[in-house]
Every structure is written in structure tokens, then in C-alpha cells.
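[1] Return atomic coordinates for the entry below.
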Amino acid sequence: MAIALTGCAYQATPLKVMPPVAMQQPAAPDPHWDGLAEKVARHVQAGLAVAPDQPVTVRAENSSPFSRALLSMLKTHLLALGVPVSEGHALMEVRLETQVLPYHGKTAAYPRNGSGEGVKDGTEVLVNTSLTQGGRYLSRTSDLYYIEGADAALYLPAAPVYGKTIQVVGP
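    Purely as a prediction, here's the structure:
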């Protein structure tokens, strides 16, 4: 008598959850930030058509975790595209400006849940990228992204630290 045993294998792999269908692209930490940096780098590269071999200095206007990460990833993408990046002063400058825009209880114009209804809670972040040479704008882009309220602190500048340094003199 032969008994055949069959077993069920259980694999603890989490299911992939797709983001909600939206007209406005969300900006979530990690993969979205890198995609945004790549998009900005391509805009900068297109703006450099007038002087493709000129090195650029890249700086951010605020010190939020988002701005610091975007600045770092942007430098990486610019270098990957063959754009020379300078740590010192260069004639061409790429400047990132970010601004957090809360809804203040009003309904946003961008449907986020696929129902066609606007979102009542949440925050947006405005990302402006400017390419300048000698104080003259060569290109500028402005992108607006929806962010979850829980992630808003990642987009805010670090709070200033106030203190006083006291010199201690020994005997």
C-alpha cells in the first residue's frame, strides 16, 4: 500500500500593495525621492545645452532631510549623465528650493483615492529647481507633490539650535 503525501508550502512573502490611483504623483521617501532626483538631473542636463562642459555647483536652500537627500541623489544623477559637478564655486549653479504647503482643511483639487473626490487632509511639497549662470536663469522647473501627513517632518527645515558658548578658564 503506497501512501502519497503532499504538503503545502507557506511562503512568508508580503503582498505588493499598489499606491492609490492619483492624478498627482505622491512623493514618498526613498524610491520616489530618487526618481525625482533623476527627473531634476535630466531637466538640468537639458538646460546645460548652451554650455555642456561647464561644471555646476549644486546647493539646497534649506536643511530638511528631504533637501539633503535630494541634493545628494541629484549630484549622483548629474554625474551619471556626464554633467561635471563642482564642490567649489562654479559659473553655473543648480539651486533646489523646497516649500511645504499644508491644506489648512480645504479640499485639494487633486483626486487621490480614485473616487474623483479631493483629499481633505495632507500636505504638498513644492520643489523648485533653478539653473543659473552669473545671476541669469537658464532654466527653472517647479513640481508639486502630495505627501502623507506623517511624512511632513521630513520636508521641514531643521529647527535652529540656540545656545551660548561659555569659555571655561582653569586655575
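[2] From now on I want contacts and neighbour counts done on CA atoms only, so please keep to that.
    Fine.
[3] Give me the buried stretch members for stretch 74-88, please.
    For stretch 74-88, the neighbour count (16 or more other CA atoms under 10 Å) marks 74-78, 83, 85-86 as buried.
[4] what do you get for stretch 58-68?
    So for stretch 58-68, counting by 16+ other CA under 10 Å, buried means 58-60, 62, 64-68.
[5] before we move on, what SS does the spatially most central residue of the chain have?
    Geometric centre of the chain, nearest residue: residue 33, 4.0 Å, by CA atoms, centre = their mean. With DSSP: H, G, I helix; E, B strand; the rest coil as the basis, residue 33 sits in helix.
[6] I'd like the distance from it to residue 72, if you could.
    For residue 33, the distance to residue 72 (CA to CA, to the nearest Å) stands at 11 Å.
[7] Could you also give me the structure for this second sequence? I'd like to compare it with the first:
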Amino acid sequence: MALKTAMALAAGLVLSGCAARYTPTPLAANFPTTKQAKLQAAYHWGVVSNSIEKRLVAQLKKSPPRPVFINEPADSNAFQRALVTQLTTSLVNDGYVVTRTPAGSLKIDLDIQAVTFAADRPQYRPIGERTALPGGVSMAELSPTPMSDEDAMNAGWDPYDLNNAQFAPGQTPKTEIIVTLSVSDQYRYLARTTSAYYVADSDRELYGVLEQDAELTKLTRTFKVRGDM
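    The predicted model follows:
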């Protein structure tokens, strides 16, 4: 008994020595696993618009009904224009009066913030191999490491089956957008909703992200010449 107690105390001392009580900065830790939709088609824009409209309507019902005016940015991109059009359709179909001028109406403002993160961010997806069970049932055994689509097919795993098709193929996009819609009058906000989505890096221009010309970003030098030539 004394030996077990001594071993337990020794183990406790070792474990306590592995974790410092004080550090100069917080330790970097991952968030719990979540899913974020990736926009890859115009149909997805309609899904986003319908989702936003339902959340806005739920909040607008808390106030007396009033006409609404959607304030479309003058320099809107393709995604913003489509979102305004689809949002107008959804609101009209739900019985709301959508005016063409702002006078006397609640104003709906649309803000799209495109964010570019570092490329090649890791993503740990539950990929595995099938194992046959009695009665014609199969199960998927999780693999400890991520597997590419090519490796999965070589191992006899269909990366596009029902168990795996929920995950977007390819690497984690570096481009994300934050979509915020606000409903307000001249005094206060009455409703507000914010959501975030991945977008394909090849579609960045549709969301207003313009790539800089590499030639224009190069450093240049200006020489000042004095005297007669």
C-alpha cells in the first residue's frame, strides 16, 4: 500500500511538472470541431439569402409592420447584387412591402467583408476504411490521419459516398466572407444578423476581392537629375 501511494505521489509530481502554472502568453488551442458551408454555386447564394431572410423576419415580427427598403451598395459585386435580388424576392413572397425609395421605410443595409487567411490551413476530416459486419452491415473505421481523395480511392474508399460527401473536396479555402444584414430606422437597429462562409479561392472576384498585379506591387526607385542635360 505504501508503495502504491509513493508511486501515485511520484506520478502526480511528474504530471504537475509537465504543465507550467504560469506562461508569458496564453497557450494556443483549437476550438471544438464545427462545420462552415462553402459557397460553390449560384444556388448556394439563394440558400444563404433564404436563411438570412428567415432570421430577419423572425426579428421584424417583434416590431409593428413597416415597409422596408434594401440599400444596395453603389459598387456592389456579383454576390451582393444576387443577394439583394433574392432577398427582395423572399421578402415580397412573405408579404412584406419592399419600397424602391427609402422615405418612410426601414432600411436594410448589406455588408460583405471578404477576409483572406493564410493558405494551406490544416483540416482534420474523419476519413476511414469500411469494415464488414455480420448481417450485411458495414462500418467506417476512422483513420488517425487525414487522407487525400486519391489515397482514399486507392484504398477502395469512395470519397464521394454519402458518409463523406458532406465535406467539400480540396484544401481549406483561404478566402472567407462575413455577411451582415442590418435593419434600422433613423434612431436604432431593429434587427441584425451575421454569418460566415468559405468561398472557393478561384471565385474571389465574385465577392469583390481583386488580385493585385504583381508587376505593380514591385518596389521602384525614383532618380532625380539635376543640372543641364
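[8] In the second structure, what residue corresponds to the residue nearest to the centre of the first structure?
    Using TM-score structural alignment as the criterion, the counterpart of residue 33 of the first structure in the second structure is residue 45.
[9] could you show me where the helices are in the second structure, in order?
    With DSSP state H as the criterion, the second structure has helices at 2-18, 42-60, 78-93, 149-154.
[10] which one of those helices lies closest to residue 197 of the second structure?
    Residue 197 of the second structure sits nearest to helix 42-60 of all the helices of the second structure, at 9.4 Å, using CA to CA.
[11] That closest one against the first structure, how far on average?
    Its matched residues in the first structure lie on average 1.1 Å from helix 42-60 of the second structure after superposition (mean CA distance after the TM-score superposition for the first structure).
[12] For that helix, list every residue counted as buried.
    Within helix 42-60 of the second structure, judged by 16+ other CA under 10 Å, the buried ones are 45-46, 48-50, 52-53, 56, 60.
[13] contacts for it?
    With contact meaning CA atoms under 8 Å, 6 or more residues apart in numbering, helix 42-60 of the second structure is reached by 39, 79, 82-83, 86-87, 90-91, 181, 190-193.
[14] let's see 6 Å
    The set of residues external to helix 42-60 of the second structure that reach it, using CA atoms under 6 Å, 6 or more residues apart in numbering, is 83, 87, 191.
[15] Need the counterpart of the second one in the first structure.
    Residue correspondence to the first structure (TM-score structural alignment): residue 87 of the second structure is matched to residue 74.
[16] and its match, what does it touch?
    Shown in contact with residue 74 of the first structure (CA under 6 Å, 6+ apart): residue 37.
[17] In JSON lines: the contacts of helix 42-60 of the second structure, plus distance to residue 152 of the second structure.
    Formatted as JSON lines, these follow (distance: CA to CA, whole Å):
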{"residue": "83", "distance to residue 152 of the second structure": "37"}
{"residue": "87", "distance to residue 152 of the second structure": "40"}
{"residue": "191", "distance to residue 152 of the second structure": "46"}
